[in-house]
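Visitor: fold the stuff below for me.
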Amino acid sequence: MTLHENSKSTECSAHSAAVDKATVADASSADTSSNDNGNDNGIDLATIFEPYFRPDENTIVCGALDDEKVAALAAAGVELVINLQPDEELKFDESTAVEQAGMQYEHLPINGTADLKQLKILAFDNILRQHHGKKIAMHCGSGNRVGAAIALRAGWLRGRKMDTAMERGRSHGLTKLAEEVHNRLLVPR
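Guide: Below you'll find the predicted structure:
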């Protein structure tokens, strides 16, 4: 998928210096018309994140973060990080790292299937609506819970048909929770 060049320049935060300079140099010399990093200030996020999903130009879905990944997101022009991991899964002070890197931070813990309820999805929808139009990175441990939340949002709150909601979830990282999400979408909300 080729993304259009972003016409406005985005100033990198001071913490972008923590990004591996070789990775940045390699990404900067690459032809951005054939990569999806044209909107990412030359940063090739696909080489930094595993897993990595890019459902659209302003949305990045990835697994757990660390200091270097936070710096890469900031250097790529991300404005908001949405973390769906519960506190016990976090290995560092992510909130502080994200805010010090110049990005906004939202934390909405989803602890597996027990938290895939309408109130959580409503809270998730509220965060996305408040920050509509911003470049965001959403993450959990693997992207699976992000994909589940996106699929349930599409089905329950946006009225999308089952196939559309599930495809939307898969484009955002839905894998292991697919059967659970499918079953929840069968129940009218």
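
Visitor: use CA for all of it now, contacts and neighbours both
Guide: Fine.

Visitor: tell me, what residue is most central in the protein?
Guide: residue 138 (2.4 Å; Cα atoms, centre = their mean).

Visitor: ok, that one touching residue 60?
Guide: Yes. Look at residue 138 against residue 60 with Cα atoms under 8 Å: they come within range, at 6.2 Å.

Visitor: now show me the structure for the sequence below, then we'll compare the two:
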Amino acid sequence: MIVKHLIDSLSMSNTLVPNEHLMVGGQPSEHDFEVLAAIGITQVVNLRPPSESIPFDEAAIAEKWGMQYHVIEVTTTESCTKEKAQHLKDILDKEEPTLVHCASGNRVGALIALKEYWLEGAGAEDAFNLGLSAGLTKYTDEIKQVLQV
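Guide: Okay, here's the model as predicted:
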């Protein structure tokens, strides 16, 4: 379970906790990984492609703090495929405390909304609202179109 009182010490933007096993948001700093470990995060899912440089070796820092590290590249709503949603589902189905991040959190919310709709049996409205609770912002119109909301 994610310890919510430590979240305020993160420099990561748009930090949200949609459920007891999931934290989402923007790019964490190198220092944030120490806090994430203290919070209890055991898995990190980075949705950023290599073209979006991070000023430190995120995989190495996650490993240093004992976290499993995964990359699912999402650049646009078109790159939010069923295969990528399934990959995220497989990671989240472990029900381990997990951080899913991109640069701002928007792509996280988009992929979660589609995962819920395509793979978890959520209705379009519920999937969209789950996406909003997980950081969906500027891709709302595109996700509404996919979900036919």
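
Visitor: superposing both, give me the TM-score.
Guide: After superposition, the two chains reach a TM-score of 0.90 (TM-score structural alignment, normalised by the length of structure 2), with 147 aligned residues with a Cα RMSD of 1.8 Å.

Visitor: need the longest helix for structure 1.
Guide: helix 118-130 (DSSP state H).

Visitor: quick one: distance of it to the chain centre.
Guide: 15 Å (Cα atoms, centre = their mean, to the nearest Å).

Visitor: can you pull the buried residues of it?
Guide: 118, 120-122, 124-125 (16 or more other Cα atoms under 10 Å).

Visitor: of those, which is the nearest to residue 81 of structure 1?
Guide: residue 124 (12.5 Å; Cα to Cα).

Visitor: any figure for the gap between that closest one and residue 181 of structure 1?
Guide: 16 Å (Cα to Cα, to the nearest Å).

Visitor: would you map the strands across structure 2?
Guide: Per DSSP state E, structure 2 carries strands over the ranges 16-19, 22-25, 43-46, 68-71, 98-101.

Visitor: distance check, the counterpart of residue 60 of structure 2 in structure 1 against residue 79 of structure 1.
Guide: Alignment note (TM-score structural alignment): residue 60 of structure 2 maps to residue 96 of structure 1. Distance of residue 96 of structure 1 to residue 79 of structure 1, computed by Cα to Cα: 15 Å.

Visitor: which residue sits closest to residue 142 of structure 2, ignoring its sequence neighbours?
Guide: Nearest non-adjacent residue to residue 142 of structure 2, counting by Cα to Cα, 6 or more residues apart in numbering: residue 77, 6.9 Å away.

Visitor: need the counterpart of that neighbour in structure 1.
Guide: Using TM-score structural alignment, residue 77 of structure 2 lines up with residue 113 in structure 1.

Visitor: so its match makes contact with residue 183?
Guide: No. Assessed by Cα under 8 Å, residue 113 of structure 1 is found out of contact with residue 183, at 11.4 Å.

Visitor: quick one, which of the two is more surrounded?
Guide: residue 113 (12 against 9; other Cα atoms under 10 Å).

Visitor: how much space between that one and residue 178 of structure 1?
Guide: Residue 113 of structure 1 is 11 Å from residue 178 of structure 1, by Cα to Cα.

Visitor: quick one: the helices in structure 1, in order.
Guide: Using DSSP H, helices in structure 1 cover 21-29, 67-75, 94-100, 118-130, 144-152, 162-171, 178-186.

Visitor: distance to residue 53 of structure 1 added to the ones you listed, as JSON lines?
Guide: Converted to JSON lines, these look like this (distance: least, Cα to Cα, whole Å):
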{"stretch": "helix 21-29", "distance to residue 53 of structure 1": "18"}
{"stretch": "helix 67-75", "distance to residue 53 of structure 1": "14"}
{"stretch": "helix 94-100", "distance to residue 53 of structure 1": "20"}
{"stretch": "helix 118-130", "distance to residue 53 of structure 1": "17"}
{"stretch": "helix 144-152", "distance to residue 53 of structure 1": "10"}
{"stretch": "helix 162-171", "distance to residue 53 of structure 1": "7"}
{"stretch": "helix 178-186", "distance to residue 53 of structure 1": "16"}
